[in-house]
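Peer 1: Using only what follows, build the 3D model:
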Amino acid sequence: MVSRVIPVAPFDLIVFGGTGDLARRKIIPALFRRYLAGQFEDGTRLIGAARAGLSPVEYRLFAKEALKEFSAEYDENSEGLEDFLNLLDYVPIDATGDDGWEELKTKTSTDRVQAFYFSVAPSLFGALAERLNSYEIAGSQARVVVEKPFGRDQETARALNATLAEHFDETQIYRIDHYLGKETVQNLMVLRFGNMMFEPLWNNHYIDHIQITVAETVGVGGRGAYYDKSGAMRDMVQNHLMQLLCLIAMEPPAIYDADALRDEKLKVIRALQPVAPHHIVRGQYEATDTAPGYREDAGNLRSFTESFVAMRCEIANWRWAGVPFYLRTGKKLRARTSEISIIFKALGHSIFEGDTTPHRNILSIRLQPNEGIDMTVTVKEPGPGGMRLIDVPLDLTFAEALREADAPEAYERLIMDVIRGNQTLFMRGDEVEAAWGWTDPIIEGWEARHDVPKQYVPGSSGPEDALMLLHRDGRRWRDIKA
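Peer 2: The predicted model follows:
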């Protein structure tokens, strides 16, 4: 099965921060794949803008090196590579001054879709938005794409929303979370709302608890200065894990529409209960004989910033009353994996003599590294000797079952959704502010208590206290495995 590619009308995409790490690793390779897929019509313009004083030719060389390093489709001698590079243009620009703006105005048109990708620090959002309007660069079809972190608390998020709102309507603002562009995340909605067998069971009568794990094997590396001011709570829980929780827990929207979907996610965030201190575990990976610990990587030997966090959350509504949601994320863990696991309740009674093991059906949605879904079911163990029951997975790995080797990756899908004007997979301003409103008291609480993160061994599943978080409830974490 091959994805059906629908070309889009010619558009302009201007990437502020066009020489930055995100542009190099994600944006330029994503655009290259969409170009090779035949999604760009003649007349499309891709423009990098940054402080560096590069010429368009030098920027194309920069993009070529980025593709060589980060694109599996790179072929030095391919005609497609040269054609794509010839689409690229560049403008040296001063985000807070006047240099470059008149030149940029000559390279884009207000009579078509214009996507302005703010791949820069949030402190520059206001300056960029103001100049796009004062120089009359942005037209009525302009869209603005902003990356996380969208603020560092509710107050700063509210201020950023207000700044953008001075120059753009909410329908023009696309707050991007690349997790929502993953094929499996979107399939989660279809799994719930497109299959009769699941939705009737999606409640506290049948579900025992839910686990959401986002584990990384890498440390903070070159992001130490940023990460030490953020931590796992701000960097991952407030956005990525919160979005996954909302999609799992939300009520069915009336229609598959951007605002209808985001209305339901907002209700989930507002129903989240405050988290008690004994339901939170923070951790920091420690140094080993061969590798530095978090504090060395962050360049702060007295840091109390967490590289791991686990928590027990509850949602106060009729569907989820009494069902705990366990969230965990961390760096330098055993394997790189992102997984949502819905653990159903055990049978109240077994008719099979001698079967004393509590069997549970588990629906597991894998976001990475191998996107797919599996369902653990109880079956008879093959062979003679009576009814011996075992639990086995029914596996659906998308790349194998659907043969979607060429399916768009997250950034590809989200960038093209911006061009089409589809906000379904993007966060709304009130949603972001509500998420911070739940997160802020948790952070303020451990800062007031002077909590110290628990040390954990790199390559493990995190601190021992995180295991006890579930053991106290008579449960256990799913194994972290690739």
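
Peer 1: hey, let's count contacts and neighbours off CA atoms from now on
Peer 2: Will do.

Peer 1: which residue sits closest to the residue positioned nearest the centre of the chain in space, ignoring its chain neighbours?
Peer 2: By C-alpha atoms, centre = their mean, the mean C-alpha position of the chain lies nearest to Tyr179, the distance being 2.6 Å. For Tyr179, ignoring the flanking residues on the chain, the nearest one in space by C-alpha to C-alpha, 6 or more residues apart in numbering is His240 at 6.3 Å.

Peer 1: number of nearby residues for the one you found?
Peer 2: Burial of His240 is recorded as 17 neighbouring residues (other C-alpha atoms under 10 Å).

Peer 1: now it: how far from Gly421?
Peer 2: 22 Å (C-alpha to C-alpha, to the nearest Å).

Peer 1: Regarding the residue nearest to Tyr179, what is its secondary structure?
Peer 2: With DSSP: H, G, I helix; E, B strand; the rest coil as the basis, the three-state label of His240 is helix.

Peer 1: next one: Tyr117
Peer 2: Judged by three-state DSSP, the three-state class of Tyr117 is strand.

Peer 1: burial of it, as a residue count?
Peer 2: 24.

Peer 1: Verify the stated contact: it with Val144.
Peer 2: Yes: applying C-alpha atoms under 8 Å, one finds Tyr117 in contact with Val144, separated by 5.9 Å.

Peer 1: contacts for the longest helix seen in the chain?
Peer 2: Selection of the longest helix in the chain by residue count, based on DSSP state H, yields helix 429-448. For helix 429-448, contacts defined as C-alpha atoms under 8 Å, 6 or more residues apart in numbering pick out 150, 153-154, 157-158, 161, 170, 233, 238-239, 242, 262, 265-266, 269-270, 272, 274-275, 277.

Peer 1: Could you also give me the structure for this next sequence, so I can compare it with the first?
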Amino acid sequence: MREAVSKLLLFGATGDLAKRMLLPSLYGLHADGLLPQGLEIYATARSDHDDAAYRDLAKAALDEFLPDDRKDESHIGGFLDRLFYQPLDASKTEGFDDLARKIGDVSGGLAIFLSTAPSLFEPTIAGLKSAGLAGDNVRIGLEKPLGHDLESSRHINDAVARAFPEDRTFRIDHYLGKETVQNILALRFGNTMFEPVWNANGIAHVQITVSETVGLEGRAGFYDDTGAIRDMVQNHMLQLLALVAMEPPAQFDATAIRNEKVKVLQSLRTIGKEEVATHTVTGQYAEGAVGQQPVPGYAEELGKPSTTETFVAVKAHIDNWRWQGVPFYLRTGKRMPRRQSEIYIQFKAVPHSIFAERGGALQPNKLIIRLQPEEYVRLMVMAKEPGLDREGVRLREVPLDLSLTSAFAGTRRRIAYERLLLDLIEGDPTLFVRRDEVEAQWSWIDSIRAGWQSGGITPKSYAAGSWGPSSAIALTERDGVTWHD
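Peer 2: A predicted model of the protein is given here:
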């Protein structure tokens, strides 16, 4: 781990992400005494504010997005005193010298958080370099999207690398900051009972679902150019898959963990034009009802016809010794019946049931790791129902629950960005994504999208409020598997 920096620079500091997540997260760290003493936070965007006007904007954001029990006027006042603002058009190099003068001495280290349109990444990096804001004691955090395919991702990464080497580049996937996601590592590598069966001998299949009830939510332009497979599968879902499937790292550090993740991502079996029809499903929501409220279809929300997918399901395989023959089913979509993110692991059935002749029916064990909205780990096991068994043995599936909310009731649950921003400030890259991971993810996704294009595959319609097109059910049922809804 590097030394903590003395200054933080936020690009895109008047945007929605800054108001909803970054400023409340930084305030939470400040209120809990976790920010380095004397850390100054510089904000920049095109808007023409001075320090006082930006502090007013930040105060309004905290009033709106902080929970009531976190609002403390004395802490808020101290936090606002840390904030400074410099207007900047990042597409033009000349404004960066003024930004550098505003920030002043960076000998104590500078961390930069870049939350701008991808088209501004390259000129922003060039501007930082020209103004002397890319030295050896400066590190940069990059908010996605990092490109729209492998070629554009490499172009962005090359531009970043011209000023910031890999060890000073922090690519952000906010899912990796979630407590439950990190608990995947604790569950797997901190308990002896799972590792012996965490492989093709013990696991029948894995499902990863990230479902949303919302539609476009003001992201129409971005989303229609992106679609579900690039918005969710390429980053969040493949990172979850890598954490579930990775080999045990030698130690808990950035290099060891990311080395094992990239091995998984590079072992994903390519889904090309011959396989896309049988291994993928793509859909787009039509009008329907979510939570008993009628909602319009995607094209109606967008205001024009579109072939962009709002739902995708994929049957993936990892070609290595541990996972040979185990399907990983990935599913994500908008306008689903419920908002949830979960990993569902079905173990193989016991090799021989001693209860069958007495009428006892067994179900395979299941492990459910729920990431949101609740956070829990649930292991489904078989138990005998109470009784004298005169007419046979009755068995029932019962849950062994670990509610993380209840188990750690005295501990405040933090926004994922709190951890990631603190790690950026302190220089810990463990929960950030390395370049070879990103490129392995894009390579796999690009093959699927090329297969859709060459095969003329367009999204099938599904009613808003449903679990996607009927072909998504067929994707798993062909293997005798049912989605865990």
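
Peer 1: After superposition, what's the TM-score here?
Peer 2: Scored against TM-score structural alignment, normalised by the length of structure 1, the superposed chains reach a TM-score of 0.94; 471 aligned residues with a C-alpha RMSD of 1.7 Å.

Peer 1: What are the buried residues along the longest helix of structure 1?
Peer 2: Gly429, Glu431, Val432, Glu433, Ala434, Ala435, Trp436, Gly437, Trp438, Thr439, Asp440, Ile442 (16 or more other C-alpha atoms under 10 Å).

Peer 1: The third one -> structure 2?
Peer 2: Superposed on structure 2 with TM-score structural alignment, Val432 of structure 1 falls opposite Val438.

Peer 1: Glu264 of structure 1: helix or strand, and which one exactly?
Peer 2: Assigned by DSSP states H and E, Glu264 of structure 1 belongs to helix 258-271.

Peer 1: roughly how far out does that helix sit from the chain middle?
Peer 2: 17 Å (C-alpha atoms, centre = their mean, to the nearest Å).

Peer 1: Next, the buried residues of it.
Peer 2: Taking 16+ other C-alpha under 10 Å as the criterion, helix 258-271 of structure 1 shows Ala258, Asp259, Leu261, Arg262, Asp263, Glu264, Lys265, Leu266, Lys267, Val268, Ile269 as buried.

Peer 1: what do you get for stretch 29-44 of structure 1?
Peer 2: Quick answer for stretch 29-44 of structure 1 (16+ other C-alpha under 10 Å): Pro29, Ala30, Leu31, Phe32, Arg33, Arg34, Tyr35, Ala37, Gln39, Phe40, Thr44.

Peer 1: end-to-end on that stretch?
Peer 2: 16 Å.

Peer 1: list the contacts for the residue lying closest to Glu418 of structure 2 once chain neighbours are set aside?
Peer 2: Spatially, and ignoring its direct neighbours in sequence, Glu418 of structure 2 is nearest to Ser25 (4.7 Å; C-alpha to C-alpha, 6+ apart). With contacts defined as C-alpha under 8 Å, 6+ apart, the neighbours of Ser25 of structure 2 are Ile415, Tyr417, Glu418, Leu421.

Peer 1: With Gly53 of structure 1 instead?
Peer 2: Pro92.

Peer 1: would it count as being in a strand?
Peer 2: No: with three-state DSSP as the criterion, Gly53 of structure 1 is assigned coil and is not in a strand.

Peer 1: quick one: secondary structure of Ile28 of structure 1?
Peer 2: helix.

Peer 1: which residue in structure 2 lines up with it?
Peer 2: Checking TM-score structural alignment: Ile28 of structure 1 goes with Leu23.

Peer 1: just Lys345 of structure 1 next, same as before
Peer 2: Match for Lys345 of structure 1 (TM-score structural alignment): Lys348.

Peer 1: Touching, that match and Val206? I think so.
Peer 2: No: if you go by C-alpha under 8 Å, Lys348 of structure 2 and Val206 don't touch, sitting 11.2 Å apart.

Peer 1: who has more neighbours, the two?
Peer 2: Neighbour count, other C-alpha under 10 Å: between Lys348 of structure 2 and Val206, Val206 has more, with 22 against 17.

Peer 1: Contacts only, for the aligned partner of the more buried one in structure 1.
Peer 2: Mapped onto structure 1 by TM-score structural alignment, Val206 of structure 2 lines up with Ile210. Neighbouring residues of Ile210 of structure 1 by C-alpha under 8 Å, 6+ apart: Val323, Pro324, Phe325, Tyr326, Ile340, Ser341, Ile342, Ile343.

Peer 1: where's Ile210 of structure 1 relative to Thr184 of structure 1, distance?
Peer 2: Applying C-alpha to C-alpha to Ile210 of structure 1 and Thr184 of structure 1 gives a distance of 17 Å.

Peer 1: Show me where the stretch 351-482 of structure 1 has its helices.
Peer 2: Per DSSP state H, counting those that start in this stretch, the stretch 351-482 of structure 1 carries helices over the ranges 398-401, 410-420, 429-448, 464-471.
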